[in-house]
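Q: I need the structure of the sequence given here:
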Amino acid sequence: MKILVIIPCYNESENIAKVVRRLRETCPAADYVVVNDCSTDKSVQVLKAEGCNYLDLPVNLGIGGGVQCGYRYAVEHGYDVTVQMDGDGQHDPAYLQAVIAPVLAGHLDMCIGSRFITKEGFQTSFMRRVGIRFLSSLLHVLTGCKVLDVTSGYRACGKALTARFAQCYAQDYPEPEAILRAVCEGYKVGEVPVVMAERQGGKSSINALKSVYYMVKVSLSLVIYRLCFTKKDKRRNEA
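A: As a prediction, this is how the structure comes out:
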């Protein structure tokens, strides 16, 4: 089984070398590709100096577009399982096998590494936890699927879902929307416990004001997508 770890990177010069080194040491059998999304810091120089396998995007596509490039890369190179892992050092590659195991076994099409099952390690800020709980409840209402850590970027996908995401993937803040799309299209989604760390360096792109914008935008997007999918499914059944 060929496994590819997709690492999106935007201004992660302080973290990306350590992330890649730790992944290489912990999971030498897994391949990886760093997707540099037009970083304005020294990320590219670091990637070159480390001899990393990376894609250097010609224009900034945002997190969704960057991850989708990784999925396209996986399809073109025939990978069986893809794993998303953030470039800021929060995701521990020691849990990679636990995240991919349900996908390899055929139990899930997408398995999410969740910090909220055992509640160990870094739990993020109080306000973000409130927002995540709200989005988790909203997704449960819309799909019937219960996922606690809906914004976790630590997730594995099987070959079929990888191919689907290579064709179509949410752009701005894609983690909750990707879950909704997968469940609505009949893919099996679940989660396993992982322990995450706090960002190892640099600065998050999501501040307090953006968190409010994120909540409103993603909530509306989830509801609209679910309504559109329901109408499309109804037309298909009538035909």
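Q: For the rest of this, base every contact and every neighbour count on C-alpha atoms.
A: Will do.
Q: any idea how far the closest residue to Val147 other than its chain neighbours is from Tyr169?
A: Closest residue in space to Val147, ignoring its immediate chain neighbours: Ser136 at 6.0 Å, by Cα to Cα, 6 or more residues apart in numbering. Counting by Cα to Cα, to the nearest Å, the gap from Ser136 to Tyr169 is 19 Å.
Q: this one next, for a side-by-side:
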Amino acid sequence: MGTALGQTLIVMPAYNESQSVGRVVSETRAILPDITVLVVDDGSTDGTADAARAAGALVATLPFNLGVGGAMRVGFRYAAQHGYRAVVQIDADGQHDPATVTGLLDRLEDYDIVIGARFAGEGAYVMSGPRRWASKVLAWTISRTAGTKLTDTTSGFRASGPRAIELFEREYPAEYLGDTIESLVLACRAGLTATQVPTAMRDRSGGAPSHSPLRAAVYLARATLALLFAYARPKAVAPRTIEATA
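A: The predicted model follows:
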């Protein structure tokens, strides 16, 4: 049996997601009624915070936009300070299915980080062009560091156990793609274990995706830089082994 829902914190970074965040929070709380949802309003200029509170989430409001990495560090610090034993990152746009959270938590019995992988046999999510090339290179490189095959190292849908929480609340990267690429490299180089479970991506609940050929090419260049920075960074101190409380 995996980590209890009452010991799990859903962290939902949100930047100008007023159209979708309320529905995502409501759905998450309906499917997982014992879980706590923390929306980190990352300097939004719309009604994101109000929509999240109205749906029953806790809300941490940042004074300006820090990016997903900065928002997630806030979430990990909150989790560490309040004794949560698992953190699950869910996007505020509705693309991650809350019904699959328990599958990630079950695997935390044996691993420190569990990734919801889009390219592992579930769903019909397709990535093409420079993004596809970058994803393959990143997956191959980071798999060697992790010591296991990972197919989707840029997935933002992931669960972190106690040792990962301890590491991330003090050293979670806040740079571009730090929340995916660099955080995973950081954890694996510090001795944490990672695995993945197949998950299907859904359409956005609101707003519009920001994909274009130019953005894809920029993504490829920035992903390459993020990977280089991840390996250039000094190894983090390995977190201590945390025993479960009764």
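Q: that older thread, the aligned residue in the second structure for the residue nearest to Val147 of the first structure: what's it in contact with?
A: In the second structure, Ser136 of the first structure lines up with Ala139, judged by TM-score structural alignment. Neighbour list for Ala139 of the second structure: Lys149, Leu150, Thr151, Asp152, Thr153 [criterion: Cα atoms under 8 Å, 6 or more residues apart in numbering].
Q: of these, closest to Thr224 of the second structure?
A: Of all these, Thr153 has the smallest distance to Thr224 of the second structure: 13.0 Å, by Cα to Cα.
Q: What's the match for the closest one in the first structure?
A: In the first structure, Thr153 of the second structure lands on Val150 (TM-score structural alignment).
Q: same thing with Arg215 of the second structure?
A: By TM-score structural alignment, Arg215 of the second structure lines up with Lys210 in the first structure.
Q: Tell me which helix or strand that match sits in.
A: In this structure, Lys210 of the first structure sits in helix 208-238 according to DSSP states H and E.
Q: could you say what helices and strands that helix packs with?
A: On a contact count with 3 or more Cα pairs under 8 Å, 6 or more residues apart in numbering; DSSP states H and E, helix 208-238 of the first structure meets helix 126-143, helix 174-184.
Q: next helix or strand past the last one?
A: Moving toward the C-terminus from helix 174-184 of the first structure, the first helix or strand encountered (DSSP H and E) is strand 189-193.
Q: In the second structure, what range does that following strand match?
A: The alignment of strand 189-193 of the first structure onto the second structure (TM-score structural alignment) covers residues 194-198.
Q: Quick check: that stretch compared with the first structure, mean distance?
A: By mean Cα distance after the TM-score superposition for the first structure, the fitted stretch 194-198 of the second structure averages 0.6 Å away from its aligned residues in the first structure.
Q: residues in contact with that stretch?
A: By Cα under 8 Å, 6+ apart, the list of residues contacting stretch 194-198 of the second structure reads 103-104, 111-122, 146, 148-150, 188.
Q: Please pick the buried ones from these.
A: Among those, the ones that count as buried by 16 or more other Cα atoms under 10 Å are 103-104, 111-119, 146, 149-150, 188.
Q: Looking at the residues you listed, which are in helices?
A: Within these, residues falling in helices by DSSP state H are Gly103, Leu104, Ala146, Cys188.
Q: TSV please, covering those residues and showing distance to Gly94 of the second structure.
A: Formatted as TSV, these follow (distance: Cα to Cα, whole Å):
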residue	distance to Gly94 of the second structure
Gly103	18
Leu104	17
Ala146	29
Cys188	28
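Q: for stretch 35-49 of the first structure, which positions count as buried?
A: Buried-residue list, stretch 35-49 of the first structure, by 16+ other Cα under 10 Å: Val35, Asn36, Asp37, Cys38, Ser39, Ser43, Val44, Val46, Leu47.
Q: hang on, I meant stretch 25-33 of the first structure
A: For stretch 25-33 of the first structure, the buried set under the neighbour-count rule, 16+ other Cα under 10 Å, comprises Ala30, Asp31, Tyr32, Val33.
Q: for stretch 164-172 of the first structure, same thing?
A: Arg164, Phe165, Ala166, Tyr169, Ala170, Gln171.
Q: ditto for stretch 51-70 of the second structure
A: 51-53, 55-61, 65-70.
Q: Likewise for stretch 129-138 of the second structure?
A: Under 16+ other Cα under 10 Å, the buried positions of stretch 129-138 of the second structure are Pro130, Arg131, Ala134, Ser135, Val137, Leu138.
Q: closest to Arg163 of the second structure among those residues?
A: In terms of Cα to Cα, no member of these lies closer to Arg163 of the second structure than Leu138, at 23.7 Å.
Q: how close does Gln19 of the second structure get to Ser205 of the second structure?
A: Separation of Gln19 of the second structure from Ser205 of the second structure (Cα to Cα) stands at 8 Å.
Q: now the end-to-end length of stretch 195-209 of the first structure.
A: Start to finish, the residues bounding stretch 195-209 of the first structure are 27 Å apart (Cα to Cα).
Q: Leu55 of the first structure against Tyr32, yeah?
A: No. With contact defined as Cα atoms under 8 Å, Leu55 of the first structure does not reach Tyr32; the gap is 10.7 Å.
Q: Where does Arg130 of the second structure fall, secondary structure wise?
A: For the record, residue 130 of the second structure is Pro, not Arg. If you go by DSSP H and E, Pro130 of the second structure is part of helix 129-146.
Q: relative orientation of that helix and strand 194-198 in degrees?
A: Here the directions of helix 129-146 of the second structure and strand 194-198 differ by 130 degrees (axes from the mean of the first three to the mean of the last three Cα atoms, to 10 degrees).
Q: Show me what the helix or strand just after helix 129-146 of the second structure is packed up against.
A: Next helix or strand after helix 129-146 of the second structure toward the C-terminus (DSSP H and E): strand 158-160. Strand 158-160 of the second structure is packed against strand 86-89, helix 101-107, strand 113-117, with contacts defined by 3+ Cα pairs under 8 Å, 6+ apart.
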